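have a look at this prediction, sequence included:
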Amino acid sequence: MRDPHSPTLRLRRLAAELKQGRENAKFTVSQAGQALGWTASKISKIETTETKRILAADLDRLMDLYKIRDPARREAMQALARDAKERGWWSKYREIFGSQALPDFEAEASVIRTFEGLVIPGLLQTPEYAEALFQGGRYTGPEDIERRVEARMARREILTRFNPVRLRVVLDEAALRRMIGGHGAMLAQLRHLLYMAELPNIDIQLLPFSAGSHAALVAPFSILEFPEHLDPPIVHVDTVTDSVFFEQPGDVERYSVAFGDIQGTAISTSQSARFITDLLRSLESEQ
């Protein structure tokens, strides 16, 4: 079975290739449009990914104009265009993920660095814990909650697939102390957290209350990195109403520095595992 891929990243990669090809051929946007009998706006929209679907014939004309003649490269670019038209599994949860879906980017991420201050990160949640979280907001029907849990659990596949993403988590102690879903659900969640921490591609570090003030006393965030050089890192921040993505290098750098600071403040992965184990035993003794 084919590995999941990100249509959005494939489109961005193709747009970057085309822009690079145009610049190497010494064409301005206007000159390229004029040479093809197109408007400059059409060229610009392709290069900024405003045009979501690029016809194979149009792509051939662009590659001809830019003198991209290598058959392997041309086929690779046509493959990017085809991939960009496909829909990922998350498209059926559009009402949950929104128009710019986090799983779209997670599908091809090689490294995800994430900070959470109040709850266990979504990728590490159990179904019972996630369900309790969704029940804690405004009232929604059981069918809607079930669908949200189903969508969240589907995201976890990137952690255990072949060539899984490397997940680096810094977690505030508050997330472990907050009793979500009752005693039994929290016990199961902590056991799952310890199990996931044993996987070679997952590191979990804890920021204990004793650490005091730190660089991430703000909204939770994730930094996603990709293996292709044409796919620069992006930052994802969850808000009450939406997901926000930051792509400008300066923004990404500021979040990367913040993550580095809090990672340096957090206790080690082995110390964190012992901390979670002690907390788990304490909760078990209360049964």
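Nice, thanks for sending it over.

please make it C-alpha for all contacts and neighbour counts, starting now.
Will do.

find the centremost residue of this protein, please.
residue 106 (3.8 Å; CA atoms, centre = their mean).

one more structure, for comparison:
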Amino acid sequence: MPAPRELDPTYSVAAYLGHKIRREREQRDWTQQALAAKVFISRVRVAKIELGTDPPNPSLASRFDKVLGFEDDLANLARALLNAQVRDYAKAFLARQLEASAMHDFSIVVPGLLQTEEYARALLLAGQAGDPAEADRHAERRVARQEVWTRERPPWMWAVLDAAVLRRATGGRATMHSQLTKLREMCERPNINVQILPENTTMIPGSVALLTLPNGDRGAYTEGFVTGAYTEEPSRVERFQRVYDRLHADALSACASMELIEKAIEGFA
């Protein structure tokens, strides 16, 4: 068997995280296969994590923490890595999103906190036309942020979606069927409401997300094709609130919207 590849733990956060896992595994005299079985992933994935080439998301890092006795060390490192890989313009928004008590979104795609990993990956590949492996990592991390729904007091979310979201075969029929099924399931939660904006109304060429923090502070995030902006300046937040209110006023009721979602699921079956 070849000797394990040497890794400089000071090279990056991902390398340091992988080094910690490998060192603890070797001290316990476990093989990569044995550790993989304990955290429910493949041996190949463990090898990549230990090399720092495919770092775990916070959820998987938490499983490593429990198995290796690191408390929350690895999960915190994974969160720091996640934040470091986000575009600068989105960092403040994503940080506030995890703290928010209420969210009001208008989107021309399914919002990130409601996406399946396959749907997220399809959007990333279409928008970036980049490396599939990199899209996999970003999609995994995007979905990992959905741990916000496991909080003791999860946020309230009200999302208005453009009707085209239900018809556009993002990622193919199977991906859309899975995504819309998840959307329906998420809508069954008392704190999540989704309404559809009909196609015979005026929409905006982008997305708007409004956040309300537990202390009452508010923020607004807007995004177009490749760039976005986050602001907590009251007059700008108020402006985007009016934009959202106008779209929300034109949206179908929750019941009528759910009927459209059900029909769309059947259409992609």
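That came through fine. This is a predicted model, so every value here is computed, not measured.

returning to that earlier point: the residue nearest to the centre of structure 1 touches residue 224, doesn't it?
Yes. The criterion here is CA atoms under 8 Å, and residue 106 of structure 1 meets it with residue 224 at 7.3 Å.

what residue in structure 1 is paired with residue 173 of structure 2?
The equivalent of residue 173 of structure 2 in structure 1 is residue 183 (alignment by TM-score structural alignment).

picking that back up, the residue nearest to the centre of structure 1 maps to what in structure 2?
For residue 106 of structure 1, the aligned residue in structure 2 is residue 97 (criterion: TM-score structural alignment).

now residue 207 of structure 1
Taking TM-score structural alignment, the alignment pairs residue 207 of structure 1 with residue 197 from structure 2.

how about the helices of structure 2, start to end?
Per DSSP state H, structure 2 carries helices over the ranges 13-27, 32-39, 43-51, 58-68, 73-84, 88-97, 117-128, 132-144, 173-187, 234-250, 254-267.

could I get these as JSON lines with distance to residue 156 of structure 2?
Formatted as JSON lines, the helices of structure 2 follow (distance: least, CA to CA, whole Å):
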{"stretch": "helix 13-27", "distance to residue 156 of structure 2": "33"}
{"stretch": "helix 32-39", "distance to residue 156 of structure 2": "31"}
{"stretch": "helix 43-51", "distance to residue 156 of structure 2": "35"}
{"stretch": "helix 58-68", "distance to residue 156 of structure 2": "22"}
{"stretch": "helix 73-84", "distance to residue 156 of structure 2": "23"}
{"stretch": "helix 88-97", "distance to residue 156 of structure 2": "11"}
{"stretch": "helix 117-128", "distance to residue 156 of structure 2": "22"}
{"stretch": "helix 132-144", "distance to residue 156 of structure 2": "18"}
{"stretch": "helix 173-187", "distance to residue 156 of structure 2": "11"}
{"stretch": "helix 234-250", "distance to residue 156 of structure 2": "16"}
{"stretch": "helix 254-267", "distance to residue 156 of structure 2": "15"}
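
out of these, which is closest to residue 155 of structure 2?
Distance to residue 155 of structure 2, taken as CA to CA, is lowest for helix 88-97 among the helices of structure 2, at 9.2 Å.

the closest one: how far from the chain's middle?
Centroid separation for helix 88-97 of structure 2 versus its chain: 12 Å, with CA atoms, centre = their mean, to the nearest Å.

what does stretch 33-53 of structure 2 give?
Distance of stretch 33-53 of structure 2 from the chain centroid (CA atoms, centre = their mean) equals 22 Å.

tell me the residues of structure 1 aligned with it.
Stretch 33-53 of structure 2 corresponds to no residue of structure 1 when matched by TM-score structural alignment.

what's the burial count for the aligned residue in structure 1 for residue 148 of structure 2?
Per TM-score structural alignment, the equivalent position to residue 148 of structure 2 in structure 1 is residue 158. The tally of other residues near residue 158 of structure 1 (other CA atoms under 10 Å) stands at 21.

now do the strands in the stretch 1-150 of structure 1.
Under the criterion DSSP state E, counting those that start in this stretch, the stretch 1-150 of structure 1 carries strands at the ranges 111-116.
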